[in-house]
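Engineer: Pasting the sequence and the predicted coordinates here, then a few questions.
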Amino acid sequence: MTAAEHRVQVLVIGGGQAGLAAGYHLRRAGLDFAILDAAPAPGGAWQHYWESLRLFSPAAYSSLPGRPMPGQAGTEWPDAEHVAEYLAEYEKRYELPVHRPVGVASVTNAGDGGLLVRTDEGDWHARALVSATGSWTRPFVPAVPGRELFTGRQLHTTGYHRATDFTGRRVVVVGGGNSGAQIAADLVGHAAAVRWVTRRPARLLPDEIDGRALFEIATRRVQDGGPRISDLGDIVATEPVRAARRAGLLTDHRMFTALTPAGPRWADGEPWPADAIVWCTGFRPALVHLAPLALRTGARGRIATTGTRAVSDPRIHLLGYGDWTGPASATLIGVGRTARQAVAEITGLLN
């Protein structure tokens, strides 16, 4: 199979919420495009989240462009399964040209001003590319001394599914963000003991701040330099988190200094025997496919962007990577606006 057999104006890599939002605006712009998704089924990362996860916002405030998310019976706050079903329906509704499962190996210069994308299902040629691969496939775990010595179970957020898997166990949850707080609260009442560990004191956002408010804050920040979300706190105070805190069952502890075969050990020598550690320590953008283009710069190896466009290559847009392309671009409600801007730039480049 040659590059000429798959030739489009724009190729989107990633079939989650960011890729679908890009597809929606590419279709409206009348561009010839395709979406490549490595997953065997639609739904993006939402099909892999833990069972108790709920959106921060009601369905009406968690929609992709053109199609409001329907509500979920019995709750104001839809769960991850509902979101995955919504994404699958969205993809079908707009007849988006998603090819799956297709694993992308690399993106290189084609020699004619275009881009050559090599995949495990053949090659593609495109004049512009939207990378919307997210970060779920690149979980990050810090290099804690003794991590390889611990004899209990270690898993990342990506491997956590339900609290009942840890019934009667002593569990350490590491991470001061939303996933750490929510998983620790989820475990309370099931695990024999839960110790929530964070690098700095946990900062819950005010109770009235949900996903709607977060999007508004992020938007104002971009438009007029308003307050940053991090100025207010780090964790959305969902009801399970608030309830566990009120009951005195969810207290954050500072980070341990090392792991022993039996569990964590703190600087003062205090041990805490544990059966499992859940690392809720974040992710890194899944961008290895762009490595041949040498877009990364600086000591931290980030791809410099203006909006979503790579500064060093106007053919490349990054969509849905949070801090790299704006916090709103990593949200259901925010990615549509960001995708629209990216497609507008791509249309200008191609015309």
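Structural biologist: Sure, I can see it.
Engineer: CA atoms for contacts and neighbours, from now on please.
Structural biologist: OK.
Engineer: Which residue ranges of the stretch 251-351 of the chain form helices?
Structural biologist: Secondary structure of the stretch 251-351 of the chain by DSSP state H, counting those that start in this stretch: the helices cover 332-350.
Engineer: ok, which stretches of it are strands?
Structural biologist: Remark: strands assigned in the stretch 251-351 of the chain by DSSP state E, counting those that start in this stretch are 252-254, 258-260, 263-265, 276-279, 296-297, 302-303, 305-306, 309-310, 313-318.
Engineer: what's the closest of those strands to Ala286?
Structural biologist: strand 313-318 (10.8 Å; CA to CA).
Engineer: And the contacts of the closest one?
Structural biologist: The set of residues external to strand 313-318 that reach it, using CA atoms under 8 Å, 6 or more residues apart in numbering, is 127-132, 295, 308-310, 325, 342, 346, 349.
Engineer: Hey, what's the angle from it to helix 332-350? Just curious.
Structural biologist: Interaxial angle, strand 313-318 versus helix 332-350 (axes from the mean of the first three to the mean of the last three CA atoms, to 10 degrees): 160 degrees.
Engineer: Distance from the chain centre to strand 313-318, please.
Structural biologist: 20 Å (CA atoms, centre = their mean, to the nearest Å).
Engineer: then this one, side by side with the first:
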Amino acid sequence: MTQHFDLIVIGGGQAGLAAAYAARDAGLSAVVLEASQRTAGSWPHYYDGLTLFSPARRSSLPGLPFPADPDRYPARDEVVAYLSDYAAWLGADIRTGHRVSKVASAGSDEFEVSADGGRSFTAPMVIAATGAFSRPYQPDLPGLESFTGTVLHSSAYRRPEPLAGRRVVVVGGGNSAVQIAIELAEHAHVSLATRHPLRFMPQRLLGRDIHLWFGWSGLDTAGWARPLLTGGRGTPVLDTGAYRKTIASGRPDRRPMFTRLDGDQVLWSDGTRERVDAVLLATGYRPGVDYLAGLGALDAGGRPLHRGGISLTHPGLGFVGLEWQRSFASATLRGVGPDARHVLARLSRRSTRGGRTGLTAG
């Protein structure tokens, strides 16, 4: 039997929960379809030592503050618990164990969403909220496919002990790459390989976390701030000074990206060769939205065709939780709430039911 709603949200992590909150505020009937058995998104699968790069006061979903010292940086398991508590507090219609396999057009103003087990749902609006961290990205590095050592993406890394005593190259220059490399270097011989020199940004400025300054200045939510914050080389590494000092000490050492891998060896840019036990790819993720492929809503690389989270191909289709969707904060706990409200307001205006929502774009 097919069930009908005003809105179908695909994904029950932070982005999906924020979308459900916006729908509840708008008085819409909404269902959240989550593939796993819990409402914590990708967080349970991150490495054990992960801590947020923003303090608790800047790490909340709409309506429910993060339950921790406002200036403390919460750990992974605290975020998992918070998301589970948020889902219970929200009281939305969340269907776990519902992996979406396909979204199709069902007439001019409707979508049909198919989930495993032959379950079917229709609605004039769909928000894809499976986020930016559900599909690990493995770059096409020369020799990687034939490398005889261990190749591990950061999504599969949990703790340093299994790699203790081994020679490891961590690939990547972002926050997670630096955090993992430093953690690993306490147990293994680690090099951090990056295409560009690391760019550090102070975690605190004049005694305040940098995210508070971003909020006060407007950089947090300004789309035009991307070139200023990234310099065309990705998001800088937030640092109290400890990361820079540790890497300067050589544990781990930072090196220019290797030229290629050859058997169990790495060929460095200076021409030297070295045997390596493992390559750990902290190279990020891509949006997991394959269920939209048949709809024609993705580009040739499988990325959503959108502007600010609004589909460029299908009225009524939106996205929440993509990196730089509208701002620096878009893929964060604090950013998905404003983005969800903005997207749902825009979709409602374009939907045949838009006149009933009372939403205003945020």
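Structural biologist: That came through, no problem. These figures come from a predicted structure and were not determined experimentally.
Engineer: Please state their TM-score.
Structural biologist: Remark: TM-score between the superposed chains equals 0.91 [TM-score structural alignment, normalised by the length of the first structure]; 344 aligned residues with a CA RMSD of 2.3 Å.
Engineer: just to revisit the earlier point, what would the strands of the stretch 251-351 of the first structure look like in TSV with distance to Glu51 of the first structure and mean neighbour count?
Structural biologist: Compiled in TSV, the strands of the stretch 251-351 of the first structure are given as follows (distance: least, CA to CA, whole Å; neighbours: other CA atoms under 10 Å):
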stretch	distance to Glu51 of the first structure	mean neighbour count
strand 252-254	23	18
strand 258-260	29	19
strand 263-265	27	21
strand 276-279	16	22
strand 296-297	36	13
strand 302-303	33	15
strand 305-306	35	16
strand 309-310	35	20
strand 313-318	29	22
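Engineer: Distance to Ala41 of the first structure added to the ones you listed, as CSV?
Structural biologist: Shown next, in CSV, are those (distance: least, CA to CA, whole Å):
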stretch, distance to Ala41 of the first structure
strand 252-254, 37
strand 258-260, 38
strand 263-265, 38
strand 276-279, 26
strand 296-297, 31
strand 302-303, 29
strand 305-306, 30
strand 309-310, 28
strand 313-318, 22
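Engineer: To Pro97 of the first structure, which of these lies closest?
Structural biologist: Checking the strands of the stretch 251-351 of the first structure against Pro97 of the first structure by CA to CA gives strand 313-318 as the closest, at 18.9 Å.
Engineer: so how much does that closest one differ from the second structure once superposed?
Structural biologist: Overlaying the second structure shows strand 313-318 of the first structure at a mean distance of 0.9 Å from the equivalent residues (mean CA distance after the TM-score superposition for the first structure).
Engineer: neighbours around the closest residue to Ser329 of the first structure other than its chain neighbours, how many?
Structural biologist: Counting by CA to CA, 6 or more residues apart in numbering, Ser329 of the first structure lies nearest to Val335, which is 4.2 Å off, once chain neighbours are set aside. Using other CA atoms under 10 Å, the number of residues around Val335 of the first structure comes to 29.
Engineer: Val335 of the first structure contacts Gly326, doesn't it?
Structural biologist: No: Val335 of the first structure lies out of contact with Gly326 (CA atoms under 8 Å); the separation is 9.4 Å.
Engineer: between the strands of the stretch 251-351 of the first structure, which gets nearest to Thr108 of the first structure?
Structural biologist: Closest to Thr108 of the first structure of those is strand 313-318 (CA to CA; 11.3 Å).
Engineer: before we move on, what SS does Val197 of the first structure have?
Structural biologist: Taking DSSP: H, G, I helix; E, B strand; the rest coil as the rule, one finds Val197 of the first structure in the strand state.
Engineer: picking up where we left off before, ok, the residue nearest to Ser329 of the first structure to Gln182 of the first structure distance?
Structural biologist: Using CA to CA, to the nearest Å, Val335 of the first structure is found at 24 Å from Gln182 of the first structure.
Engineer: Ok, Pro201 of the first structure next?
Structural biologist: The gap separating Pro201 of the first structure from Gln182 of the first structure is 16 Å, by CA to CA.
Engineer: Neighbour count for these two, which is higher?
Structural biologist: Neighbours per residue, other CA under 10 Å: of Pro201 of the first structure and Gln182, the larger number sits with Gln182, 24 against 12.
Engineer: Now which residue in the second structure aligns to that one?
Structural biologist: Using TM-score structural alignment, the equivalent of Gln182 of the first structure in the second structure is Gln179.
Engineer: how close does the helix or strand where that match lies sit to the first structure?
Structural biologist: In this structure, Gln179 of the second structure sits in helix 175-184 according to DSSP states H and E. On superposition with the first structure, the mean distance recorded for helix 175-184 of the second structure (mean CA distance after the TM-score superposition for the first structure) is 0.9 Å.
Engineer: For that helix, which residues meet the burial criterion?
Structural biologist: Asn175, Ser176, Ala177, Val178, Ile180, Ala181, Ile182, Glu183, Leu184 (16 or more other CA atoms under 10 Å).
Engineer: Name the nearest residue to the second one, sequence neighbours excluded.
Structural biologist: Across the structure, with CA to CA, 6+ apart as the measure, the residue nearest Ser176 of the second structure apart from its sequence neighbours is Ala282 (6.8 Å).
Engineer: State the distance from the one you found to Leu163 of the second structure.
Structural biologist: 15 Å.
Engineer: again with Tyr291 of the second structure
Structural biologist: Applying CA to CA, the value for Tyr291 of the second structure to Leu163 of the second structure is 36 Å.
Engineer: What segments of the stretch 1-150 of the second structure are helices?
Structural biologist: So, for the stretch 1-150 of the second structure - with DSSP H, counting those that start in this stretch - the helices run 14-26, 76-90.
Engineer: just checking, what packs against the longest one?
Structural biologist: It refers to helix 76-90 of the second structure. When contacts are defined as 3 or more CA pairs under 8 Å, 6 or more residues apart in numbering; DSSP states H and E, helix 76-90 of the second structure sits against helix 14-26.
Engineer: what's the mean deviation for the helix it packs on versus the first structure?
Structural biologist: Relative to the first structure, helix 14-26 of the second structure is 0.6 Å off (mean CA distance after the TM-score superposition for the first structure).
Engineer: what stretch of the first structure does that helix fall on?
Structural biologist: On the first structure, the counterpart of helix 14-26 of the second structure by TM-score structural alignment is residues 17-29.
Engineer: ok, now stretch 138-145 of the second structure?
Structural biologist: Alignment of stretch 138-145 of the second structure against the first structure: residues 141-148, by TM-score structural alignment.
Engineer: Any idea how far apart the tips of that stretch sit?
Structural biologist: Its first and final residues considered, stretch 141-148 of the first structure spans 12 Å by CA to CA.
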